[in-house]
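# all I have is the shape, not the residue letters:
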């Protein structure tokens, strides 16, 4: 890894970890808005430095998680897959809207993996809604989905587009 790429990875790691550690109340619960996940779509633009940095940042941030080794490993691996596969998808699927497709993929991946293990760790009970008993895992997924939509789709996707257009002279990993 070139020194410029290493420096970028370190910046991504620091930004991700700082964002989670600074906002623990909204980063570690069943209903969460992990603002640092807005960095995930930046893997489309920055490639491997973002993948490595966000993965390391997730590991560092999850050292502070109340959910212990499950969140430490589960969250780290989830973000590794979300950033790496997202970067590769963006390189291979070049069509109008492909970046949004990648951001939606990242959102759904985080939702289902993190929502599933948080359901097991927290034990969300089934809840009756309009006469129908909704399984607890659905509430767990919805809690993570809401926050992931905010961080990845509402903040991260436009951030990636803006960085690509205005701050990166040449998006060297995509197109």
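Ah, there it is. Everything quoted here is computed from the prediction, not taken from an experiment.

# all contacts plus neighbour counts: C-alpha atoms, from now on.
Noted.

# pull up the gap between residue 73 and residue 84, please.
Between residue 73 and residue 84 the computed distance is 16 Å (Cα to Cα, to the nearest Å).

# compare these two and say which is more crowded by neighbours.
Shown here are residue 73 and residue 84; by other Cα atoms under 10 Å, residue 84 has more neighbours (20 against 14).

# output the contacting helices and strands for the host helix or strand of that one.
Per DSSP states H and E, residue 84 falls inside helix 68-92. Counting contacts by 3 or more Cα pairs under 8 Å, 6 or more residues apart in numbering; DSSP states H and E, helix 68-92 is packed against helix 43-46, helix 48-62, helix 98-122.

# structure two is appended below for comparative analysis:
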């Protein structure tokens, strides 16, 4: 088995940045209404598979501070993993408008899984946290993530680094 050290280090860096952004911006990163700025990084699997594990580990670490506790460490991190894998496969597809679909898995998966988690722990109807979390994800992933995709696509050095 051959490991690419550069990819492992870069995946670790992605995880560290994800965790740091989430923890530094904790007031807006957790809760029913959240704008987790670190979720902008969920577009990176569109370009490279090695970012998937980094995002997953970064989410586990960042959810240590979650007011929901261990449930968020488990299910929130699984939501990020599922969305990252879906984004990776969108990036590998031949669909013409795939860049516009790339941010969508994070929005939908987090709205459903985190919506269910908040609904369960706060004992409120699912639709309320699902809409709130989905809206926050939509803003972060499309307002910040889509321009990031376009920036990476136009920059050969960044694109090559992410391969």
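That came in fine, so what should we check first? Keep in mind that this is a model prediction, so the values were computed, not measured.

# TM-score for these two?
After superposition, the two chains reach a TM-score (TM-score structural alignment, normalised by the length of structure 2) of 0.91; 160 aligned residues with a Cα RMSD of 1.6 Å.

# the helix holding residue 84 of structure 1 to helix 48-62, inter-axis angle?
Orientation check (axes from the mean of the first three to the mean of the last three Cα atoms, to 10 degrees): helix 68-92 of structure 1 against helix 48-62 gives 160 degrees.

# which residues are contacting helix 68-92 of structure 1?
Applying Cα atoms under 8 Å, 6 or more residues apart in numbering, the external contacts of helix 68-92 of structure 1 come out as 40-41, 43-45, 47-48, 50-52, 54-56, 58-59, 62-63, 65, 98-99, 102-103, 105-106, 109-110, 113-114, 117, 173-175.

# try stretch 15-23 of structure 2
So stretch 15-23 of structure 2 is contacted by 29, 36-39, 41, 53-59, 61-62, 65 (Cα under 8 Å, 6+ apart).

# how far out from the middle of the chain is that stretch?
Computed by Cα atoms, centre = their mean, to the nearest Å, the separation of stretch 15-23 of structure 2 from the middle of its chain amounts to 11 Å.

# quick check: that stretch aligns to which part of structure 1?
Aligning stretch 15-23 of structure 2 against structure 1 (TM-score structural alignment) gives residues 13-21.

# average offset of the matching stretch relative to structure 2?
When structure 2 is overlaid, stretch 13-21 of structure 1 sits 0.5 Å from its aligned residues on average, using mean Cα distance after the TM-score superposition for structure 1.

# quick check: closest non-adjacent residue to residue 42 of structure 2.
residue 84 (6.0 Å; Cα to Cα, 6 or more residues apart in numbering).
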